[in-house]
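In: sharing a model that was predicted from the sequence below.
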Amino acid sequence: MILLKEAPKSESKVPKKRKRRVSLLVYISSTLLAFFVGIFMTILIVGLNSRTSQQLDTSSAGFSKISQVYQTISQQYYRKTDQKKLINGAIKGMVNSLDDPYSEYLTGSDASNLDNTISGSFEGIGAEIQKKGNYVEIVSPIAGSPAKKTGLKANDVITAINGHSTAGWSATKTTNKIRGKKGTKVTLTIKRDQQSFKITLKRDVIPVKTVNARIDKQHPTVGYIQITSFSEPTFKEVKTAIKKLRQEGAKSFILDVRSNPGGIMQQALKISSMFVANGKTLMQVKARTGQPTVYKAGKSQDGGFKVKEPVKVLIDDGSASASEIFAAALNQSANVELIGTKSFGKGTVQQVSQLDKKSEFKITVAKWLTPNGSWINKRGLTPNIEAKYPGYAYLPMVSDQKTYQLEDVSSKIKTLQTELKAVGQDPGTINGYFSATTQKAVVAFQAANNLDQTGKLDTATIDKLQTEITKKISDNDVAYDKAVEQLTK
């Protein structure tokens, strides 16, 4: 998301009943509330006038109609009504009428959860979500999180949680149902393309560390920096990583923002500025009226720390929001090549206003644009060099709740046959039929991995097979290999 955070003001300067949030006024470019570390938004610290330029005429016919309906329901409905419910319903109705998945009215714990996402770590599964149609979909799983380890992917649709349909749920409600204490489990029903499956995840504390760095083993002049989110320490972590990699011999860098759902906007701008010449545009924010606000590279952003070595940036469909701001800035203002697959495409901006201590609402107020003025919303950034993982990386997850054996027929068996072939076991014709050849491949796989040689695709075998596939995907990183190739040729 893109959050706009306003610096604290004196309480006496803002009337209590008209006050917008003092400690947190936000711009958000994604609707989701993190159920991992709660700062996977893009936070922009600026000041906003707490009064809008256009005030509602409370004597207008429209406002009078709202008041009349409220009074009629309060006084004449055949059962006693709850004043708070009526008011909340009216506000929700107005917000919902915008037909905007990123505008939402929040009350009670939903509102406090949004506030809590500004700092600290959270216990959950490590995935960012957003409302899409009647359901909620995953924007990106976080590196090292339960969601990532179990194979959840961008664009997976969550259709049920612990057996309860999520149809019509908001992103906020979905988030609250998924979050929970470390060590507890949650079962999600996932729709991926035309297939549906269940997956049980064990919640964990998602680490706050946002940067991982190393020297490439085969090419010691290439430094690799993975940025998993843009949170408060990320600028310092990236700066420290670059200094350390330089000392270890790095002469060029690969910056990996794949599966990075966003973060604090200032951090994205500060890090982008490291790689962009002073005075060059980093991004633009355009409200409904007026000229865009332009953010440029300079010492005020990066503190004078610059990176002039050759650089490549890795992106994929899980790179969203602040990640796209970062990638677009380097691509368009520093001629850095993007390698991978098209990014998510998150280009709108929301503002969150506090109505009282227990309620607030967020509403789309602007677009953010790339340095050349492009709006990538729903389109994403197209890489200069397309590089995909092998085909088996895009297979649907197979639930381990069922055992498959000789003579069974299922689309799930077809997926598992493909995985067996990917790990070096020949299942015969890949058609979903559990043949004798497939059984032989299963036995060979079980033997190689110290499993009971039942010849059946049981829970332990399916789990191990998908673990091996995940490892194989990591070991066959086409985009990374292409970046190394470009930097060392």
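Out: Cool, got the structure. Numbers count the residues shown, from 1 in each chain.

In: make it CA atoms for all contacts and neighbour counts henceforth
Out: Will do.

In: show me the contacts for Ser300.
Out: Contacts for Ser300 were tallied using CA atoms under 8 Å, 6 or more residues apart in numbering; there are none.

In: so which strand or helix has Asp463?
Out: Secondary structure here is read from DSSP states H and E; on that basis Asp463 sits in helix 459-475.

In: where do the helices of the stretch 201-350 of the chain begin and end?
Out: 234-247, 265-275, 299-302, 322-334 (DSSP state H, counting those that start in this stretch).

In: nearest to Asn212, of those?
Out: Evaluated with CA to CA, the helices of the stretch 201-350 of the chain place helix 234-247 nearest to Asn212, the distance being 8.0 Å.

In: ok, which of the helices of the stretch 201-350 of the chain comes nearest Leu32?
Out: Nearest to Leu32, of the helices of the stretch 201-350 of the chain and by CA to CA, is helix 322-334 at 13.8 Å.

In: comparison target, given below:
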Amino acid sequence: MAQKKRKRQVRLPIFISSVVLAFVVGVFGTVILLTAHFNAQTAATGSYPAGFEKLNAVYQTIDQNYYKKVSKKKLMNGAINGMISSLGDPYSEYLTGSDAGDLNNTISGNFEGIGAEVQKAGGRIQIISPIAGSPAKKAGLRANDVIMSINGDSTSGLTVNQAVAKIRGKKGTDVKLTIKRGDHNFNVTVKRDVIPVKTVNAHIVKKQPTVGYIQITTFSNPTFKEMKTAVKKLRSEGAKSFIVDVRGNPGGLMDQALKISSMFLKNGQTIMKVQPRTGQPEVYKASKKQDGGFKITEPTTVLIDDGSASAAEIFSAALNQSAHDPLVGTKSFGKGTVQNVTNFKDKSEFKITIAKWLTPNGDWINKKGLTPTTKADYPSYAYLPVVNGKKTYQQGDVNTNIKTLQKALTALGQNPGEANGYFSPQTEQAVKAYQATAKLPQTGKLDPATIDKMQVALTQKISQNDVPLEKALAQMKK
């Protein structure tokens, strides 16, 4: 039974699906026993909940009287999907065929794709967070971006796994996405690659050599071990305090979040709680069993943003509410539910939300997120949409992309005039000035080469102006 639990724990999370599925650990056995009991009781008594007679009547009528033959399996799947859809829960889903297959490609090994975790939201596919260092991150995709189409095909009505199947592909191939960000739609082409599996990156902060910077990109199988290695190395290099960065971390395995949180807490302090529909919440606490006796007692600050989700929020809340470590950044994503997956004999799978998870203080952060102790955000230009670099714009043109590029030019030190979408003579002069500094032909036109160069330069400037990190470092000097 223990081996089965472990297997399910590894299978459930998927970078481009809902990683909080990993919360099945600890409650999975109870759910399986209840399900088995219900099935046995139903089979023995032949009784069904009130209303099932109507469902059966509709099924029989369609099967016998519809003007053309209908697959019985299709009818049953439709009934099941209808019940699940009525929940209005993006994390509860019935998976059949290929959709129910491969939920096991991410946490424990390499996979090829774009590296973005997504969820179902409002009938579309929404990005929870792009993984640090992934093609999605490099292409400028952000948390809360909505994928409207994949290679020209609408995502309306797609399940998460259907979208995953369309987005993933061999390294080096392209996938074209139409993205809705706020009120703007834009196209972006992302080149698929092998998604990085190293989950912890660390270094000494050069200008404050007693501060160790640790970035956790996801919570997967090697994260606990990588975290211990990183901390030991930073200590040997002189670190006396730590900044742990979980911005853009879409979550991962619950056991890893528990182990790593336990490192920073005193034994007996609460990490999180799982609240089922009835009964008392199950409380998870820091202990030697969780962290193996490896403790981090140095002053610590955690960086969060709207891409910090699920397991990243468990970790952040534990350090903030139990260890009283400050959170710096922007409000986190807000993923506070627990899922369980049931396998059927026909290889279909039923994923259902079975519980809430709560912070040490008993807060349910679902759709609300964690509020940072100190608010700090990137400059406004960090949130500009990605512009499709296949068109050329010149003086006299009017386009929403031109408005975005005018804002980008301003951020890059040029003066294009009012950012209103009109390609004015002043904008042309600003483009020429930028082209001169970028060592491009000074045409004054926003051609693909210029647009690409601008967006790369803007990405570099964003990374060089990490306001939240600077605030965290300033706090550590006090």
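Out: Sure thing, it's come through. Remember, it's a predicted structure, so these values are computed and weren't measured experimentally.

In: how about the helices of the stretch 201-350 of structure 1 in CSV, adding distance to Phe253 of structure 1?
Out: Below are the helices of the stretch 201-350 of structure 1 laid out as CSV (distance: least, CA to CA, whole Å):
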stretch, distance to Phe253 of structure 1
helix 234-247, 8
helix 265-275, 11
helix 299-302, 18
helix 322-334, 13
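
In: which of those helices sits closest to Phe361 of structure 1?
Out: Proximity to Phe361 of structure 1, assessed across the helices of the stretch 201-350 of structure 1 by CA to CA, is greatest for helix 265-275 (20.3 Å).

In: so how far is Ile243 of structure 2 from the equivalent of Thr382 of structure 1 over in structure 2?
Out: Matched across to structure 2, Thr382 of structure 1 falls on Thr371, judged by TM-score structural alignment. When CA to CA, to the nearest Å is applied, the distance between Thr371 of structure 2 and Ile243 of structure 2 equals 18 Å.

In: neighbour count: those two, which is higher?
Out: More neighbours surround Ile243 than the other of Thr371 of structure 2 and Ile243, with 23 against 17 (other CA atoms under 10 Å).

In: to which residue of structure 1 is that one aligned?
Out: Under the alignment defined by TM-score structural alignment, Ile243 of structure 2 corresponds to Ile254 in structure 1.

In: hmm, its match is touching Val336, no?
Out: No - the pair Ile254 of structure 1 / Val336 is not scored as a contact, 10.6 Å apart, by CA atoms under 8 Å.

In: who touches both of these two?
Out: Listed as contacting both Ile254 of structure 1 and Val336 by CA under 8 Å, 6+ apart are Val311, Lys312, Val313.

In: now the residues you listed in a markdown table, with distance to Tyr404 of structure 1 and neighbour count?
Out: Supplementary listing: the shared contacts of Ile254 and Val336 of structure 1 in a markdown table, determined by distance: CA to CA, whole Å; neighbours: other CA atoms under 10 Å:
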| residue | distance to Tyr404 of structure 1 | neighbour count |
| --- | --- | --- |
| Val311 | 47 | 24 |
| Lys312 | 44 | 24 |
| Val313 | 42 | 26 |
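
In: tell me the one of the residues you listed nearest Phe63 of structure 1?
Out: The nearest member of the shared contacts of Ile254 and Val336 of structure 1 to Phe63 of structure 1, counting by CA to CA, is Val313 at 51.5 Å.

In: measure the counterpart of that closest one in structure 2 to Gly26 of structure 2 for me?
Out: Aligned by TM-score structural alignment, Val313 of structure 1 pairs with Val302 of structure 2. From Val302 of structure 2 over to Gly26 of structure 2 the distance is 27 Å, taken as CA to CA.

In: neighbours of the aligned partner of Gly88 of structure 2 in structure 1, just the number please.
Out: Matched by TM-score structural alignment, Gly88 of structure 2 corresponds to Asp99 in structure 1. Counted with other CA under 10 Å, residues neighbouring Asp99 of structure 1 total 9.
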